[in-house]
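A.B. asks: here are the coordinates; sequence isn't available:
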């Protein structure tokens, strides 16, 4: 189907002699789905494998060992955590890595003391994998490069200058590894068992790699129907986030997506969420702004990042998780064994 999520040869699309049909496919997907797959993206196989293999070993550890990798202060976006559905069944394990390990590293990288407070809750690095920190940095840097190149491509297909969607030198990122379990319970339909609820990311773009034996990741068409994102080991998925939608005054649709249960093995995805620097205020750019006004309000990247945890816990936090956060202690959700 022409409206399904396209696979784009990124190098070919960025070439001076890129076929018009290819560029038209990119533009159509960006405007209607907000999701593309890219191949020939330039990320070395060993960079992806080094990161994924390390985290596969971590997430395959016995649960008692993984519990020691939870945030010591109960931060929901640091280290390992798991969450159950309303029946106590495990839906998802997640490992979160912030851009900097602590406030000292953030300030050394040039962040202001105020912005560095975003990292007062430290990263948790598994001692079982001493090379994982370096592998994560390589992975993140390579995916940020893909994000920049895709933004250049989007500028091209929208006929605006190549640097229109510049992230700047102080790009803000987070890295997330998701582990979706095999689902042995009966489900009559996708809607009856979602392992990750439908949403659009709050990034500029999100770059993801997925592994598994079923296309559990789905993207949403404008009419509300869903289409699977095929698993290709050589492909990366790129999702338009709400910041890019804001920049384009709604021209580029945010990539709404969800994850459904299924498959005979654990499904894993690893994402890098890419934003401009924390000092940035995102508002419709002049090339896209409607002279009659816009429905999009300016968004402060700093204010959104600084309020992220409280907003998450307000919407999704359970009483025992909120208590752990307020008391600055580890939280591990109980699940059915």
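C.D. replies: Thanks, I have the structure now. All of these numbers come straight from a predicted model, not from anything done at the bench.
A.B. asks: C-alpha only now, for contacts and for neighbours.
C.D. replies: Will do.
A.B. asks: ranges for the helices of the stretch 101-250 of the chain?
C.D. replies: Using DSSP state H, counting those that start in this stretch, the helices assigned to the stretch 101-250 of the chain run over residues 103-108, 113-116, 132-157, 242-247.
A.B. asks: So what's the residue count around residue 94?
C.D. replies: If you count neighbours by other Cα atoms under 10 Å, residue 94 ends up with 21.
A.B. asks: Hmm, I typed the wrong one, I wanted residue 302.
C.D. replies: For residue 302, the count of nearby residues is 19 (other Cα under 10 Å).
A.B. asks: does the closest residue in space to it that isn't next to it in sequence sit in a helix, a strand or a coil?
C.D. replies: Excluding its sequence neighbours, the residue lying closest to residue 302 (Cα to Cα, 6 or more residues apart in numbering) is residue 278, at 4.6 Å. Here residue 278 is recorded as coil under DSSP: H, G, I helix; E, B strand; the rest coil.
A.B. asks: Next, find the distance separating residue 278 from residue 268.
C.D. replies: 29 Å (Cα to Cα, to the nearest Å).
A.B. asks: Also residue 251?
C.D. replies: Residue 251 sits at a distance of 31 Å from residue 268 (criterion: Cα to Cα).
A.B. asks: What of residue 323?
C.D. replies: Taking Cα to Cα as the measure, residue 323 falls 30 Å from residue 268.
A.B. asks: who has more neighbours, those two?
C.D. replies: Using other Cα under 10 Å, the more surrounded residue of residue 323 and residue 268 is residue 268, with 22 against 14.
A.B. asks: In contact with residue 221: list those residues for me.
C.D. replies: 32, 33, 227 (Cα atoms under 8 Å, 6 or more residues apart in numbering).
A.B. asks: which of those residues tops the neighbour count?
C.D. replies: The residue in these with the most neighbours, by other Cα under 10 Å, is residue 33 (26 neighbours).
A.B. asks: this is the other structure I want to compare:
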């Protein structure tokens, strides 16, 4: 599967020819799989390990303790078992995803009460039972916002424009962040037919930056040429994919990365994984390929609420 690795440190230090060559690599990858591996990102592995440790303490709490933090898809808080079915975004009607998540979202109000009520409605929620989560996650989110703009600068060159082509529209971008917990079979039971930790789908926004753990029940990527294949993994790299908004923004030149996360594997039923998924969008009111970006996003989020 043609999923290349790019190095942001090389990009930052490189001249015009280096950046042009990296842009060509990115363009080819996004026209096929919609995925890249990104090195030189500056995110300390110890920071993500601490977030995982704090999140694991929360997810292992009794359900009754977690319940006060429960929300629907699009809210800020705990998405419990059965809350989400990503395959619905593709018109599927299978069982819900075998995961739990803790979700965060943009918290930089615009001052417009109508806009803020929909997209910046109150601060993020922090579980009192795990006080270490807040400072760890807030520091990480600051880094991921800046990193996402850096990635979009690369994409601006890759599309044949300039570095500001996309970031001119991210001064007050909305974003989401999910800590996804994939417990083993002892928690979720055996997978039903057609059931996944996350069902087949494409993401909705511009870029997704994923810090993932490898596993037998891990991430797979779909291309027309190769079908479903295990996503390549590099412990020093983040996994990046583009979403539906970016595919529109490219005029259909690029493909949103279709992916899924396999259910707990029969030969490793106790496998437990935690992924950190940062979803970046754009400024409210941005016209992306003839669509209103945030009306599109809201419809997509509503579509994956499990019945």
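C.D. replies: Received the coordinates, thanks. Please read all numbers here as calculations on a predicted model, not as lab measurements.
A.B. asks: Just give the TM-score of the two.
C.D. replies: Overlay of the two chains. TM-score (TM-score structural alignment, normalised by the length of the second structure): 0.81; 288 aligned residues with a Cα RMSD of 3.0 Å.
A.B. asks: and residue 82 of the first structure, which of the helices of the stretch 101-250 of the first structure is closest to it?
C.D. replies: Closest approach to residue 82 of the first structure among those is made by helix 132-157 (20.2 Å; Cα to Cα).
A.B. asks: The aligned partner of residue 32 of the second structure in the first structure and residue 74 of the first structure: what is the separation?
C.D. replies: Under the alignment (TM-score structural alignment), residue 32 of the second structure pairs with residue 32 in the first structure. Separation of residue 32 of the first structure from residue 74 of the first structure (Cα to Cα): 38 Å.
A.B. asks: next one: residue 191 of the first structure
C.D. replies: 31 Å.
A.B. asks: Run a quick neighbour tally on residue 180 of the second structure.
C.D. replies: Residue 180 of the second structure: 23 surrounding residues under other Cα under 10 Å.
A.B. asks: surely it meets residue 261?
C.D. replies: No: counting by Cα atoms under 8 Å, residue 180 of the second structure stays clear of residue 261, with 10.9 Å between them.
A.B. asks: what about the strands in the stretch 201-307 of the second structure?
C.D. replies: 207-211, 219-223, 227-230, 238-242, 258-261, 273-280, 287-288, 291-292 (DSSP state E, counting those that start in this stretch).
A.B. asks: closest one to residue 76 of the second structure among these?
C.D. replies: Using Cα to Cα, these put strand 273-280 closest to residue 76 of the second structure, at 13.9 Å.
A.B. asks: Would you map the strands across the stretch 51-200 of the first structure?
C.D. replies: All strands of the stretch 51-200 of the first structure, identified by DSSP E, counting those that start in this stretch, fall at 79-84, 90-98, 172-180, 194-199.
A.B. asks: closest to residue 64 of the first structure out of the helices of the stretch 101-250 of the first structure?
C.D. replies: Proximity to residue 64 of the first structure (Cα to Cα) singles out helix 132-157 among the helices of the stretch 101-250 of the first structure, at 20.0 Å.
A.B. asks: Buried residues in the closest one, which are they?
C.D. replies: 132-133, 135-136, 138-140, 142-144, 146-157 (16 or more other Cα atoms under 10 Å).
A.B. asks: Give me the mean distance between it and the second structure.
C.D. replies: Here helix 132-157 of the first structure, set against the second structure after superposition, deviates by a mean of 2.0 Å using mean Cα distance after the TM-score superposition for the first structure.
A.B. asks: Against which helices or strands is that helix packed?
C.D. replies: helix 10-14, helix 20-32, helix 45-59, strand 205-211, strand 267-275 (3 or more Cα pairs under 8 Å, 6 or more residues apart in numbering; DSSP states H and E).
A.B. asks: rerun that using 10 Å as the cut-off
C.D. replies: helix 10-14, helix 20-32, strand 35-39, helix 45-59, strand 172-180, strand 205-211, strand 236-240, strand 267-275 (3 or more Cα pairs under 10 Å, 6 or more residues apart in numbering; DSSP states H and E).
A.B. asks: Put together JSON lines for these, with distance to residue 223 of the first structure on each row.
C.D. replies: Below are these laid out as JSON lines (distance: least, Cα to Cα, whole Å):
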{"stretch": "helix 10-14", "distance to residue 223 of the first structure": "27"}
{"stretch": "helix 20-32", "distance to residue 223 of the first structure": "10"}
{"stretch": "strand 35-39", "distance to residue 223 of the first structure": "15"}
{"stretch": "helix 45-59", "distance to residue 223 of the first structure": "34"}
{"stretch": "strand 172-180", "distance to residue 223 of the first structure": "27"}
{"stretch": "strand 205-211", "distance to residue 223 of the first structure": "22"}
{"stretch": "strand 236-240", "distance to residue 223 of the first structure": "18"}
{"stretch": "strand 267-275", "distance to residue 223 of the first structure": "26"}
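A.B. asks: so which of the ones you listed gets nearest residue 98 of the first structure?
C.D. replies: strand 172-180 (5.1 Å).
A.B. asks: which residues in the second structure does that closest one align to?
C.D. replies: The aligned range for strand 172-180 of the first structure is 174-182, by TM-score structural alignment.
A.B. asks: before we move on, what SS does residue 17 of the first structure have?
C.D. replies: Assigned with three-state DSSP, residue 17 of the first structure falls in the coil class.
A.B. asks: Relative to residue 8 of the first structure, how far out is it?
C.D. replies: For residue 17 of the first structure, the distance to residue 8 of the first structure (Cα to Cα) stands at 15 Å.
A.B. asks: which of the two has more neighbours?
C.D. replies: Between residue 17 of the first structure and residue 8, residue 8 has the larger neighbour count (other Cα under 10 Å), namely 20 against 8.
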